[in-house]
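# I would like the atomic coordinates for the input below:
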Amino acid sequence: MPRALMFQGTGSDVGKSLIVAGLCRAFANRGLKVLPFKPQNMSNNAAVTADGGEIGRAQALQARAARAAPSVHMNPVLLKPQSAVGAQIVVQGKVYGNAGAADYQHVKGKLLPRVLESFRHLARDADLVLVEGAGSASEINLRARDIANMGFARAANVPVVLIGDIDRGGVIASLVGTRHVIEPADAAMIRGFIVNRFRGDPALFEDGMAEIARRTGWEALGLVPFFEGARRLPAEDALALAGKHEVRPAGGRVKIAVPILPHIANFDDLDPLESEPDVDLVRVWPGEALPGDAALVLLAGSKATMSDLQALKAAGFDIDIAAHLRRGGYVLGLCGGYQMLGRTIADPHGMEGPAGRMPGLGLLEVDTTLSPDKRLVTVAGSTFDGVAFRGYEMHMGRSEGADCARPFARLEGGRPDGAVAAGGRVFGTYVHGLFADDRQRAAWLARLGGRAAGHDYEAGVEETLEALARHLEAHVDLERLFSHAA
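Below you'll find the predicted structure:
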């Protein structure tokens, strides 16, 4: 078995995903074959893998940081929150079933053998496996049958580093408190701690680090300053959307409005647009109105299309979209957003809740039927305007109708995708990752009256990963970290 080290947190969103990604790149730069692993993830931001499945977007980013191809074994259990049926459970890349929160507590123990199988599969081909926990290590109410944190660490005998977030306050109490509420055998798995997102003079927290070490018996492994480049990397959780719209002041010539719905998925589709200086990307929450001067309304993907369509209508966004079109604006629906634009959505198998049918927005002459079969594939082709692209599909359902005779795109091999309305201002597609392609981003900005900056988006992600690796190398003792890996 190779060396392995697990990173758990005192809570959700303390920066575990980012730190593991940066360490993947830092250790890979030292010539090690590094692979990321997360036993259980809960996220609607997912990525297609080369082996025909799906994993959390954070693990795909970590794989990229490690210069490794994403594999379903890097995230063997993925929970994708839906609506009436709870969460969709994806095991080793394929849909396993649905379960509510209470029911899943009884299911997850049965999944531990699959988790350990995936871990051993990765371990056969690595010098170092960096494991990310989920949520909080101190959720003792969920400790029984746990597979995400100490349950996995103990079963696989993987040492743990605990991460606390000083930016949210109370980091001393959260780290020391974790030591005192978890079982002694679990606490014995923890080798050291990292304090993340520090702002200010590090000398002012030297006593704090020493006091945490004294009270826990764990080694202080790093005080990591806030990393500004984090906003340039895909976020794992939709909670990050609440802060991202405050990243920079408005002022781009092209305003793009995105309604934020309860089950928004694959929202990293927005990141490349936000990287453009000429774009003012406005996230609009229920209770707000879509801006009247938007050039484009973009409906993002959804893990619960019918539920999100109801939320869209309840918020009055359908009225705003109709007014937007009367003013001559454009509308683009991606995946679930495409399905919402059609005449009807049918769920005959009860994939999202009770079987039934509901009217869509009626802006595209298409009808969608949800089905158990899930399409997970990378794609390439060209859009209706002849511009090439590369992306991926991740959806359940099939859309058919008159507007499909004007496909949004032709994929390699000639297969049509999506639809364009007769007026040429409403578009729908199942392709994700469209705007990460520099050619597509430039074409859309030109259509909307703007101009792309001409930067290479993917190269920018690589530069940010390198900067993150340097950041961690400067503030974390990598040699001590490696020495704790077992």
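# rest of the way, CA atoms for contacts and neighbours
OK.
# in the stretch 351-486 of the chain, mark out all the helices, start to finish.
Assigned by DSSP state H, counting those that start in this stretch, the stretch 351-486 of the chain shows helices spanning 438-447, 457-475, 478-484.
# and the shortest one, what's buried?
By neighbour count with 16 or more other CA atoms under 10 Å, helix 478-484 contains the buried residues 478, 481, 484.
# can I assume the last one is in contact with residue 5?
The one in question is residue 484. Yes: using CA atoms under 8 Å, residue 484 is in contact with residue 5, at 7.3 Å.
# can you list residues touching both of these two?
Common neighbours of residue 484 and residue 5, using CA atoms under 8 Å, 6 or more residues apart in numbering, are residue 159.
# returning to that earlier point: output the helices of the stretch 351-486 of the chain in JSON lines; the columns should cover distance to residue 15.
As requested, the helices of the stretch 351-486 of the chain are exported to JSON lines (distance: least, CA to CA, whole Å):
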{"stretch": "helix 438-447", "distance to residue 15": "29"}
{"stretch": "helix 457-475", "distance to residue 15": "12"}
{"stretch": "helix 478-484", "distance to residue 15": "17"}
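# now show me the structure for the sequence below, then we'll compare the two:
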Amino acid sequence: MSRKLMIQGTGSDVGKSLVVAGLARAFANRGLRVAPFKPQNMSNNAAVTADGGEIGRAQALQARAARLAPSVDMNPVLLKPQGGNGSQVVVRGVVAGQAKARDYQDWKPRLKPAVMESFARLSAARDLVIIEGAGSAAEVNLRANDIANMGFARDADAPVVLVGDIDRGGVIAQLVGCKVVLDDADAAMIEGFIVNKFRGDPTLFEDGMRFVAARTGWRALGLVPYFEGAARLPAEDAFGLRGARATKGAGVVIAAPLLPHIANFDDLDPLKAESGVDLRFIAPGDPLPAEAALVILPGSKATIADLAALRANGWDIDLFAHVRRGGRVFGVCGGYQMLGRLIRDPHGMEGDVAAAPGLGLLDIETVLTDTKTLVAVSGRAPTFDAPFHGYEMHVGETAGPDCAQPLLRFEDGRVDGAQSRDLRVMGAYVHGLFADDALRAAFLARIGAEAAPLNYEQSIDETLDALAAHCEKHIDLDALWEIAR
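Next up is the predicted model:
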């Protein structure tokens, strides 16, 4: 029978997702059939699965670490924050509706059967399922009907290992505090703890590990140094981007405004990996840098709201000045929609605003639809004479004169995207374009940057191997296998 192990955290962004990915690759390297599972995730960074649904980007990365194709069973409930409509609720890869935070609490009992069925199906063919919790294990205010943390652990009889983040400070209080606030039955599910993101001399924290173990009765399973390669892997959410300041560096400057509902921002990860590129996420209140050769408008889960935020920050004025100077602009999905003349929302998909004027940099108009396109695609980009592969994940249809110059041509003959007459402003719905080495190199050549000899997809697997080795060295994997049941 499959064994199960749940990794919960003392809070958000403590490194649960990376720990699960590292453990998945490490146990897979030991010859085990491993699968990741997250009952409920909240993220606008999502991935398309082979079975035609969507799951959190972190679970797709964890599946890759386990050497599996991602499936909707790996993340049966995905919450995608969406402007004035609260969050879009995705169940087994398909949009089930929208819910405000308080209203969502009433959804949980109805969602539990889907969660448990997906977990059972995933477990049936695996030696080990590694489950990731959401947020903090100590969110006792949300404990009723919980499907993400201790509620799931109790229902699935899954032993828990708690991860704390020493980098943010107060890790002893994080861990001991969880034991204090949890009820006895929930606390009894926790078998051990891991202290993550340590920097410095580990001998200086030996007493800290012993103190936590003595106060909680949990086993100390690892003091894990900060993994520098984390920046090379797709992130689950935008926490790491918030508050980012533009900094000068080497290479051609590419700027991306950090919009409130930014989605699938890992589209830009391959550019960040290029030594000839100085990629800058521009924080609210900062201007778009005048020295930028390219401005990228990334994907958005609330296009109309983010368009208003773009204007409120004065980034529209900066963008028009950038274009007048001869700079280039590229829009991805929601960013592509913003570049047009008008966005209409007749079904109220994003809230109460029925229509909003776009930036007018492309002669196109978009109508947001009540159906969602979710599909992996590949083909060729004629402008760059290069192949591409990626995925569509959007609501909306876009048309107009500039679509007569499509950016992409799919293998099935369909086309996507639009370009201005001078080819300096362009956009498309397809995510993941820059992961293709040939297309990225041709694109960078257009803005005066030279691509490095980088195999991006191979670099992700190499980083996952390094993460697995990091976990093997600093976490007691034999003890984890013993704990798993």
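# mind checking the TM-score on these two?
Once superposed, chain against chain, the TM-score is 0.98 (TM-score structural alignment, normalised by the length of the second structure); 484 aligned residues with a CA RMSD of 1.1 Å.
# follow-up on the earlier one: just the buried residues of helix 478-484 of the first structure now: which is nearest residue 153 of the first structure?
Relative to residue 153 of the first structure, the closest of the buried residues of helix 478-484 of the first structure is residue 484; by CA to CA it sits at 13.6 Å.
# OK, contacts around that closest one?
Neighbours of residue 484 of the first structure in contact, by CA under 8 Å, 6+ apart: 5, 159, 191.
# then the first one would be within a strand, right?
Yes: under DSSP: H, G, I helix; E, B strand; the rest coil, residue 5 of the first structure sits within a strand.
# quick one on the thing from earlier: residue 28 of the first structure is nearest to which of the helices of the stretch 351-486 of the first structure?
Closest among the helices of the stretch 351-486 of the first structure, using CA to CA: helix 457-475, at 9.7 Å.
# compared with the second structure, how much does that closest one deviate?
When the second structure is superposed, helix 457-475 of the first structure averages 0.6 Å from its matched positions, counting by mean CA distance after the TM-score superposition for the first structure.
# what are the buried residues along that helix?
For helix 457-475 of the first structure, by 16+ other CA under 10 Å, it's 457, 461, 464, 465, 466, 467, 468, 469, 471, 472, 473.
# hang on, the earlier thing: so which of the helices of the stretch 351-486 of the first structure comes closest to residue 202 of the first structure?
From the helices of the stretch 351-486 of the first structure, taking CA to CA, the stretch that ends up closest is helix 457-475, at 10.3 Å.
# run the angle between that closest one and helix 438-447 for me.
Computed by axes from the mean of the first three to the mean of the last three CA atoms, to 10 degrees, the angle separating helix 457-475 of the first structure from helix 438-447 equals 110 degrees.
# got the contact list for helix 457-475 of the first structure?
So helix 457-475 of the first structure is contacted by 19, 21-23, 25-26, 65, 222-225, 227, 229, 232-233, 272, 275, 436-438 (CA under 8 Å, 6+ apart).
# tell me the residues of the second structure aligned with that helix.
Using TM-score structural alignment, helix 457-475 of the first structure lines up with residues 456-474 of the second structure.
# show the contacting residues for residue 259 of the first structure.
So residue 259 of the first structure contacts 283, 284, 285, 286, 290, 297, 298, 299, 300, 312, 317 (CA under 8 Å, 6+ apart).
# trace the last one over to the second structure, please.
Pointing back at residue 317 of the first structure there. Aligned partner of residue 317 of the first structure by TM-score structural alignment: residue 315.
# from residue 257 of the second structure, how far off is its match?
Residue 315 of the second structure sits 8 Å away from residue 257 of the second structure, going by CA to CA, to the nearest Å.
# residues that sit against both of the two, list them.
Joint contacts of residue 315 of the second structure and residue 257 (CA under 8 Å, 6+ apart) are residue 288.
# tell me which stretches of the second structure form helices.
Secondary structure of the second structure (DSSP state H): helices located at 16-29, 57-65, 101-123, 150-156, 171-181, 184-187, 206-216, 269-272, 303-312, 315-324, 334-338, 437-446, 456-474, 477-483.
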